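Engineer: I'd like to go over a predicted model; first the sequence, then the structure.
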Amino acid sequence: MAAAAEDAAAAEEEEEKESGSSRMITLKSNDEKLVEVTEASARQSRAIANLIDDGCADVIPLPNVDSKTLAKVIPYCDEHGRANSGTDEERAALGRFDADFVGELDKDKASLIDVIMAANYLNIQGLLDITCQRVADTIGSATAEKIREAFDIEDDLTEAEKKEIREENAWAFDGIP
């Protein structure tokens, strides 16, 4: 009798896992927009997955993510939520998706930074990895001026302040014009 109950519980758990990709989860951005995503997509976020597992999945508030950024994060989660990366071909296709995804984000550095912040908050490790790598690739061996230009960072130092910094830290500026 106990074995039958265990079998029934295991079957029910397996059915829940299979239907998880069709179950919808509602996310609420910090600007009060509601977005429905599949459970498989939502589970790409460890933070949201923990809330789902704890039974708190009615409406999941995301106080640190606005709807514009959430709209950029969801396609990544959708693709990775439905992807099956069992074969080399499937892994390569997912890699191409990631490259295209981050390439599109890279066109607007402010959005790229917003997605990094959201991926960190939501604990979406794969998204955090590819977006941070893009920033690292952009910075590479670029000069401070090129980095400011790439990320639209205002240079608020006067020429006198820059000169003082260069003199105080001459060792760090060896070979840099």
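Structural biologist: The structure has been received and is ready for your questions. All values reported here derive from a predicted model rather than from experimental measurement.
Engineer: hey, let's count contacts and neighbours off CA atoms from now on
Structural biologist: Will do.
Engineer: OK, contacts around residue 34?
Structural biologist: Contacts for residue 34 (CA atoms under 8 Å, 6 or more residues apart in numbering) come out as 26-28.
Engineer: redo that, cut-off 6 Å
Structural biologist: Contacts for residue 34 (CA atoms under 6 Å, 6 or more residues apart in numbering) come out as 27-28.
Engineer: now the strands for the chain?
Structural biologist: Under the criterion DSSP state E, the chain carries strands at the ranges 24-29, 34-38, 59-62.
Engineer: take the one below as the second:
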Amino acid sequence: MIAAIAALMVVAGGASWMANGGGAKNDQDTKPPLASPQNIQNDTAHGRFSVAGEFAYISPENAPEALRRAGYSEAEQSTILAGIKRRDYRLAVMPVFDAGGTGGTIAISSGPVRRIVHLTPTPQPIVLPITIVGEVSVSAISPAGPTGITTGAVTVLGPEALPSLQQGDNLLLTVIVQ
């Protein structure tokens, strides 16, 4: 139960981060501080991990602008907006960053889309269509060093490191959009 509660906070901070302008702006290129890693993962078969989380909601009236700013193609925007209109899924945001300092490339899959993200120390807001209670998959797609690729997500408690992944590993986030 504690792991589930902690995991629900893993991604919920995206709303706070976005509402506050995406973090403080300054001339220094500093890494976000990391909260100490939580024991929120469950090992599953075949290099998969499972975590629960809550995403920041983007209202339907703000969805077209959010999709344009996120770089979705016209066809993707049309598909996603039609799904939102049918209430098949909602739009959410998940700020992610390189929590391990090793860089790397991940694929984030949710609903009808798959986004490729080159991790940087600065959080990047990823706009995702997801089912009301659904799953988001994070996969390591670039070669990882001995420590793996450690993705971070901005949470209500601040930046949080997710489990490290090796190339071919998947992290399954069970999410609720509110």
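Structural biologist: Happy to help now that I have it. On a predicted model such as this, the values are computed, not experimentally measured, just so you know.
Engineer: Quick TM-score on the pair, please.
Structural biologist: In this superposition the chains share a TM-score of 0.24, using TM-score structural alignment, normalised by the length of structure 1; 76 aligned residues with a CA RMSD of 5.5 Å.
Engineer: Could you say which of the strands of structure 1 is packed most deeply?
Structural biologist: The highest average neighbour count among these, using mean count of other CA atoms under 10 Å, belongs to strand 24-29 at a mean of 20.
Engineer: related to what we said a few turns ago, would JSON lines of the strands of structure 1 with distance to residue 128 of structure 1 be doable?
Structural biologist: Listed next are the strands of structure 1 as JSON lines, based on distance: least, CA to CA, whole Å:
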{"stretch": "strand 24-29", "distance to residue 128 of structure 1": "19"}
{"stretch": "strand 34-38", "distance to residue 128 of structure 1": "20"}
{"stretch": "strand 59-62", "distance to residue 128 of structure 1": "17"}
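Engineer: closest to residue 75 of structure 1 out of those strands?
Structural biologist: Proximity to residue 75 of structure 1 (CA to CA) singles out strand 34-38 among these, at 9.9 Å.
Engineer: pull the longest strand from structure 2.
Structural biologist: Longest strand in structure 2, counting by DSSP E: strand 48-58.
Engineer: so where do the helices sit in structure 1?
Structural biologist: For structure 1, helices defined by DSSP state H occupy the ranges 2-19, 39-42, 46-53, 67-82, 88-105, 109-122, 125-139, 144-150, 159-168.
Engineer: and if you look at structure 2?
Structural biologist: 2-8, 13-19, 63-69, 74-85.
Engineer: Buried by neighbour count: which residues of the second one qualify?
Structural biologist: Looking back up the chat, that one is helix 13-19 of structure 2. Residues 13-18 are the ones in helix 13-19 of structure 2 that count as buried (16 or more other CA atoms under 10 Å).
Engineer: possible to save those as JSON lines with distance to residue 57 of structure 2?
Structural biologist: Shown next, in JSON lines, are these (distance: CA to CA, whole Å):
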{"residue": "13", "distance to residue 57 of structure 2": "11"}
{"residue": "14", "distance to residue 57 of structure 2": "9"}
{"residue": "15", "distance to residue 57 of structure 2": "7"}
{"residue": "16", "distance to residue 57 of structure 2": "11"}
{"residue": "17", "distance to residue 57 of structure 2": "13"}
{"residue": "18", "distance to residue 57 of structure 2": "11"}
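Engineer: Just name the closest of the residues you listed to residue 85 of structure 2, please.
Structural biologist: Nearest to residue 85 of structure 2 among the buried residues of helix 13-19 of structure 2, with distances taken as CA to CA, is residue 15, at 22.2 Å.
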